[in-house]
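*Asks:* Requesting a structural model of the entry that follows:
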Amino acid sequence: MRNKLLTMLVALPMLAWSMTAAAANPAVGRWKTIDDKTGEVKSIVEIYSTTDGSLAGKVVEILKSDKGPNPVCSDCSGDRKNKPIKGMVILWGLKPDGDNEWAGGIILDPANGKTYKSKMELHPDGRKLDVSGCIAFICRAQTWVKE
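*Replies:* All right, here's what the predicted structure looks like:
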């Protein structure tokens, strides 16, 4: 009984802190990714705050894939090679860069295994998020919608 009480005393402040951190950052949450070429909803990405204060995002659901129901990142390199895309961190290292803007991150396109410099900007309504990936001056952008 004493161990359970001690665990609760330790866990409650941590839970309250994580809820406050999520409420403080409007980009944190689940986002529908909208394909910029077809306009179709492809997946759900959950954006979260990391321990260093940056934002990261992982694929939590795949809604439409050309590679079947459980696609893997066959074109990825390193530890992501041939790993399931569901559960994969595809966005990391984004730091605040103004009001409702984040930059300096990396985004992975699991369709081709390539990584790009990334930035994000939240629309004033808080329901849409512009996410872009760039190589040099060539950029590709998608607008994600809050779930």
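*Asks:* only C-alpha atoms for contact and neighbour calcs from this point on.
*Replies:* Fine.
*Asks:* roughly how far is stretch 11-28 from the heart of the chain?
*Replies:* 17 Å (C-alpha atoms, centre = their mean, to the nearest Å).
*Asks:* Show residues contacting that stretch.
*Replies:* 29, 46-49, 55, 100, 122, 126, 129 (C-alpha atoms under 8 Å, 6 or more residues apart in numbering).
*Asks:* What distance do you get for residue 48 to residue 115?
*Replies:* 19 Å (C-alpha to C-alpha, to the nearest Å).
*Asks:* So for the two, which sits in the more crowded spot?
*Replies:* residue 48 (22 against 17; other C-alpha atoms under 10 Å).
*Asks:* Could you also give me the structure for this next sequence, so I can compare it with the first?
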Amino acid sequence: MKRFIFAALLLSVCAGFAFAADPVEGYWVSIDEEGKLTAGWRIYEQSGVLYGKILAVAGKPRDTIASDVKESYKDFPVQGAVNKMTVVGTPWIWGLTKKNEGQWAGGNIIDPADGKMYKCKITFRAADGKKYKEDTLEMRGEIGMGIGRSQFWKKSTPEEIDKIQ
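*Replies:* Sure thing, here's the model as predicted:
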């Protein structure tokens, strides 16, 4: 009986690790190149694919329409006219697949401010007390052949994102 209990306990612990969320998942605030907070995001995995939705945009009402984007994009995960969707609640990041723990690539990101679409890579950078003072998400947008730029997003909470005005 003791062996059975031990085996069951060990199995439940291992199963917990197997289903633990990837460190990129959760709530993040995007920070631009000048260090300014631009938006609050929720990054989530669904059926092995990574997505990201904006939950709040600094300086914009939550019902702002993404009128500066195109009407459609190849493989966009939501049906309908993209330029009629709200900035908040639309998955502007989609199609990334897991390469390693904390590393996703092969998807896309759209900047709803100008409608430009980029190839997207996301890498979790754990706080190390040196280069990364806190858990950081490296969000890299590329136009091809490794040409692009990275932003470094900060871990957040739903409550903090709720306060973004």
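*Asks:* What would you report as the TM-score here?
*Replies:* A TM-score of 0.75 describes the superposed chains when it is computed by TM-score structural alignment, normalised by the length of the first structure; 125 aligned residues with a C-alpha RMSD of 2.2 Å.
*Asks:* before we move on, the earlier item: kindly supply the PyMOL command isolating those of the contacts of stretch 11-28 of the first structure that are buried.
*Replies:* Per 16 or more other C-alpha atoms under 10 Å, the buried members of these correspond to this PyMOL selection:
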select buried, resi 29+46+47+48+49+55+100+122+129
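*Asks:* Just the closest of the contacts of stretch 11-28 of the first structure to residue 65 of the first structure, please.
*Replies:* residue 46 (17.8 Å; C-alpha to C-alpha).
*Asks:* wait, what's in contact with the residue positioned nearest the centre of the first structure?
*Replies:* Closest residue to the average C-alpha location of the first structure: residue 57 at 1.9 Å, with C-alpha atoms, centre = their mean. Contacts for residue 57 of the first structure (C-alpha under 8 Å, 6+ apart) come out as 45-48, 89-92.
*Asks:* Keep only those of the residues you listed that are in strands.
*Replies:* 45-48, 89-92 (DSSP state E).
*Asks:* and residue 5 of the first structure, how many residues sit next to it?
*Replies:* 10.
*Asks:* May I ask which helix or strand encompasses it?
*Replies:* helix 2-24 (DSSP states H and E).
*Asks:* List the buried residues in that helix.
*Replies:* residue 22.
*Asks:* what range in the second structure does the helix or strand just after it sit on?
*Replies:* Next in sequence after helix 2-24 of the first structure, counting helices and strands by DSSP H and E, comes strand 29-34. On the second structure, the counterpart of strand 29-34 of the first structure by TM-score structural alignment is residues 26-31.
*Asks:* With distance to residue 71 of the first structure as new columns, can the contacts of residue 57 of the first structure be given to me in CSV?
*Replies:* Putting the contacts of residue 57 of the first structure into CSV (distance: C-alpha to C-alpha, whole Å) gives the following:
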residue, distance to residue 71 of the first structure
45, 15
46, 18
47, 21
48, 23
89, 14
90, 14
91, 18
92, 21
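*Asks:* so which of those hold up in the second structure?
*Replies:* By both residues aligned by TM-score structural alignment, their matches' C-alpha atoms under 8 Å, the contacts of residue 57 of the first structure still in contact after alignment to the second structure are 45-48, 89-92.
*Asks:* Distance from the match of strand 29-34 of the first structure to the middle of the chain?
*Replies:* On C-alpha atoms, centre = their mean, the centre of stretch 26-31 of the second structure falls 7 Å from that of its chain.
*Asks:* re the thing from before, of the contacts of stretch 11-28 of the first structure, which is the nearest to residue 85 of the first structure?
*Replies:* Distances from residue 85 of the first structure to the contacts of stretch 11-28 of the first structure, taken by C-alpha to C-alpha, are shortest for residue 46, at 13.1 Å.
*Asks:* when you align them, which residue in the second structure goes with that closest one?
*Replies:* Looks like residue 46 of the first structure aligns to residue 42 there (TM-score structural alignment).
*Asks:* And for residue 114 of the first structure?
*Replies:* Looks like residue 114 of the first structure aligns to residue 116 there (TM-score structural alignment).
*Asks:* Quickly note the distance from residue 43 of the first structure to residue 103 of the first structure.
*Replies:* Taken as C-alpha to C-alpha, the span from residue 43 of the first structure to residue 103 of the first structure is 22 Å.
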